[in-house]
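Colleague: this is the structure alone, sequence omitted:
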């Protein structure tokens, strides 16, 4: 593992920008059966040094670069021009999703000695390219491998070292002017990477111990704030499994989940107190069982339903069959949209939430503190989710949901700006409080001391709580829309 103590002194650009913002596009692609000569013609016309080889569905299979072609010509001479791309391509191709942060590409290309990295969409189709030349424009160092090192971890101790680097990383990013929302996204990305690696190690360990591979397609899901990309420094496990097998297959998934959850706990991501984890059979189901359970939530709603929806509808797949996870999300949103009563139930849940302001606008606290998650973050997140479910907006992030509502004409631009500002300031004061808690040797908490904040921050926080108070009216109008 690299020494990550210098992270706070690094340029934050790679942690603030996603690959989709800096990749070269469009990417040149070709089917596996075209000739090298035809590929050379295409590359020359496009003025590029590489192309991505794809299957008939457009998914990346390999890559052909100028170096590959020169090597082929040196070996086969003129006959090389008649060879097919599948004979000369480099495979498998190294791919990263477009929503990954730039530091992931920097670290991976450095570690693997790559000159090109393919950027793919959610269906593994190429949408862009990251090249070594482009990365010369980014200042970075070996310490940027914090996230990518997780992919090479061989046990919980390796992952725990990466997790322990998060507070210093968060503090450095905040000091560099990075938004709290983006810092939360970086933290979430690292935690997702840790979960993915823990899943890989769990399955690998099972096979080493004599188990067969997974008996049917499955997906591991991260729920709640981790799925939304809004994790701060106080986190635990929230995960689930969906699979396509019969009940007999659950023996395998139960063992997988036991190992997964145990490894994450050892890596410093503690067991969920509410047992919202894949080791709990309730959160480990076949697709058909999830369909039935979702119908119970939608057509027989109660307060426990709200708790489950709060966690489940924000899920994101981190391991396994992503198409299966997409099918589950489609089922969840399509089912929810059919019940006006369920949607109203979610809206009522938001409307009953209170804010910590007195009649004269002063903070109302207990022993000088208030729970910013309960009174600030939860109403903002819940309101965005309620309308997203009604409108079929599958984006899991709170800010992305509000932006999608505005783009659909369901939220005024002024409302959008004020809600995003409220979300940002609440995330920031929570994150800063958690950093102070950690520095003092305590556990990070959502309880802040508002009167100890700078006056300008107090003013912004009060404005945020006042804006949240109006969510009762806003959510009602949204549900009517």
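Modeller: Done, it's in. Please read these numbers as outputs of a predicted model, since none were measured by experiment.

Colleague: hey, let's count contacts and neighbours off CA atoms from now on
Modeller: Fine.

Colleague: quick check: closest non-adjacent residue to residue 322.
Modeller: In this structure, residue 322 finds its nearest non-sequential neighbour in residue 219, 6.5 Å apart by C-alpha to C-alpha, 6 or more residues apart in numbering.

Colleague: could you pull out the strands in the stretch 151-300 of the chain for me?
Modeller: In the stretch 151-300 of the chain, the strands defined using DSSP state E, counting those that start in this stretch lie at 218-222, 239-243, 284-286.

Colleague: buried sites along the host helix or strand of residue 473?
Modeller: Using DSSP states H and E, the element containing residue 473 is helix 471-480. Neighbour-count burial for helix 471-480 flags 471, 472, 474, 475, 476, 478, 479 (criterion: 16 or more other C-alpha atoms under 10 Å).

Colleague: dropping in the other structure now:
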């Protein structure tokens, strides 16, 4: 049965994949592949390496071509299989898979996990059967040409879909997740565009494997309507004497990417947290050394940069580089109360918007927003920072705030009431913020994180007070958890 419009845009490829197709190792013969297709009645055979990473695909069409060219059964499968392998990640949104299969005229697509290992297979017929037929046009709008002009159209369609989901009462965190997925898809497609452009200009292919990462709200999957760029690169290790040539390539690639994203409607980061800045473009070994340096220094600059970095997520390229670095960071920070205490002290200045007698603390200095609440700086940010500190302390590797809360609850770090109040606080504040941003968008106003208290109903006002009180209580508790009341 097809899903509703709202549900279809939130479905993940992994939720609709079937079992993995049959596999063979590199060096297998055409005869072995054909025999496997016949025995399993599968439509494809995937060539995987020793780590189950897809390296080639043999389809029924390839078999027909093999018969036409009268290849012997003993012929090497590598010479017949289709390459490169088009795959979808199990955590990617299903509409991306539908668009890719339709455009490439594919009926089947292997599904891989975040470490690029084969975990299943998606069929076009099955995917289309799961969605409403009228969604196909919107899927096309969200998957335009891989250039800045096409991505500008995707950004416009993204807002329309978000507004539709909001009007359908889809929870705001799920809309944020969708917006983040679409932004990540724009990053991936712009990266492909920039790499292809450099190849066409004779600059060659990337000299090393790499992973593009996003940080901040994008890394947590919590983007709003108008995020700026927060990105970096993890590059596979290489000898020091090759630095100029290899980093020179990635420096230019980063410059092209950030400018392409800017042209597509994602502004440059005012704080220069972008891969074009060498601080955010390093090899895997250099990132580990940078992490060790931050942990050792614990000064204001090191703590601020680490705070920015810790919510990173791999979005393009070899994402296993990001997964490996995430494992390293999680292990290094687990139970490191000293560093996390110092980092949390850096964030303590961002208090909640509640003063004496639980009255709202509103903006006084910014004339454009005087009397309004900045629900990011004095609402979600104090919650995000506090939950991040607790999650890192207890070895939770996930980056999303709600997922972190759920994991901390499962670990009995948060009790039932704490988890319920904090999850509710996040839902309510993000709902107020996104509603205001959509209203500002429709009216042609600058999109910000300000909400006027007068725009709230009495019930929303009461719920906001309760939400901010829960966050304030959490911050008081963390002072004890991280330092035993010593700071």
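Modeller: Right, received. Where do you want to start? Just so you know, these numbers come straight off a predicted model, no measurement behind them.

Colleague: can you put the strands of the stretch 151-300 of structure 1 in a markdown table and add distance to residue 415 of structure 1?
Modeller: Formatted as a markdown table, these follow (distance: least, C-alpha to C-alpha, whole Å):
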| stretch | distance to residue 415 of structure 1 |
| --- | --- |
| strand 218-222 | 30 |
| strand 239-243 | 33 |
| strand 284-286 | 39 |
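
Colleague: so which of those strands is nearest residue 383 of structure 1?
Modeller: Among the strands of the stretch 151-300 of structure 1, the nearest to residue 383 of structure 1 by C-alpha to C-alpha is strand 218-222 (20.6 Å).

Colleague: okay, the angle between the closest one and strand 239-243?
Modeller: Angle, strand 218-222 of structure 1 to strand 239-243, by axes from the mean of the first three to the mean of the last three C-alpha atoms, to 10 degrees: 160 degrees.

Colleague: which stretches of the stretch 201-350 of structure 1 form helices?
Modeller: 224-228, 250-266, 287-299, 303-312, 322-336, 340-351 (DSSP state H, counting those that start in this stretch).

Colleague: the fifth one vs structure 2, average distance?
Modeller: On superposition with structure 2, the mean distance recorded for helix 322-336 of structure 1 (mean C-alpha distance after the TM-score superposition for structure 1) is 3.1 Å.

Colleague: what about the equivalent of residue 297 of structure 2 over in structure 1, how many neighbours?
Modeller: For residue 297 of structure 2, the aligned position in structure 1 is residue 300, judged by TM-score structural alignment. Using other C-alpha atoms under 10 Å, residue 300 of structure 1 has 11 neighbouring residues.

Colleague: just the one 10 residues further on next, same as before
Modeller: With neighbours defined by other C-alpha under 10 Å, the count for residue 310 of structure 1 comes to 20.

Colleague: counterpart of it in structure 2?
Modeller: Using TM-score structural alignment, residue 310 of structure 1 lines up with residue 307 in structure 2.

Colleague: what's the closest non-adjacent residue to its match?
Modeller: For residue 307 of structure 2, ignoring the flanking residues on the chain, the nearest one in space by C-alpha to C-alpha, 6+ apart is residue 343 at 7.1 Å.

Colleague: again with residue 273 of structure 2
Modeller: residue 230 is the one closest to residue 273 of structure 2 (C-alpha to C-alpha, 6+ apart), at 5.2 Å.

Colleague: all helices of the stretch 351-487 of structure 2, in order?
Modeller: All helices of the stretch 351-487 of structure 2, identified by DSSP H, counting those that start in this stretch, fall at 381-393, 401-410, 416-442, 458-483.

Colleague: try the stretch 1-150 of structure 2
Modeller: Ranges of helices in the stretch 1-150 of structure 2, per DSSP H, counting those that start in this stretch, are 5-8, 30-40, 60-68, 94-104, 124-129, 136-141, 148-167.

Colleague: compile these into CSV and extend it with columns for distance to residue 439 of structure 2 and mean neighbour count.
Modeller: Conversion of the helices of the stretch 1-150 of structure 2 to CSV gives the following (distance: least, C-alpha to C-alpha, whole Å; neighbours: other C-alpha atoms under 10 Å):
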stretch, distance to residue 439 of structure 2, mean neighbour count
helix 5-8, 20, 16
helix 30-40, 54, 16
helix 60-68, 51, 14
helix 94-104, 27, 19
helix 124-129, 33, 15
helix 136-141, 22, 16
helix 148-167, 10, 19
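
Colleague: got those helices as TSV, with distance to residue 433 of structure 2 columns?
Modeller: As requested, those are exported to TSV (distance: least, C-alpha to C-alpha, whole Å):
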stretch	distance to residue 433 of structure 2
helix 5-8	20
helix 30-40	52
helix 60-68	51
helix 94-104	26
helix 124-129	33
helix 136-141	25
helix 148-167	12
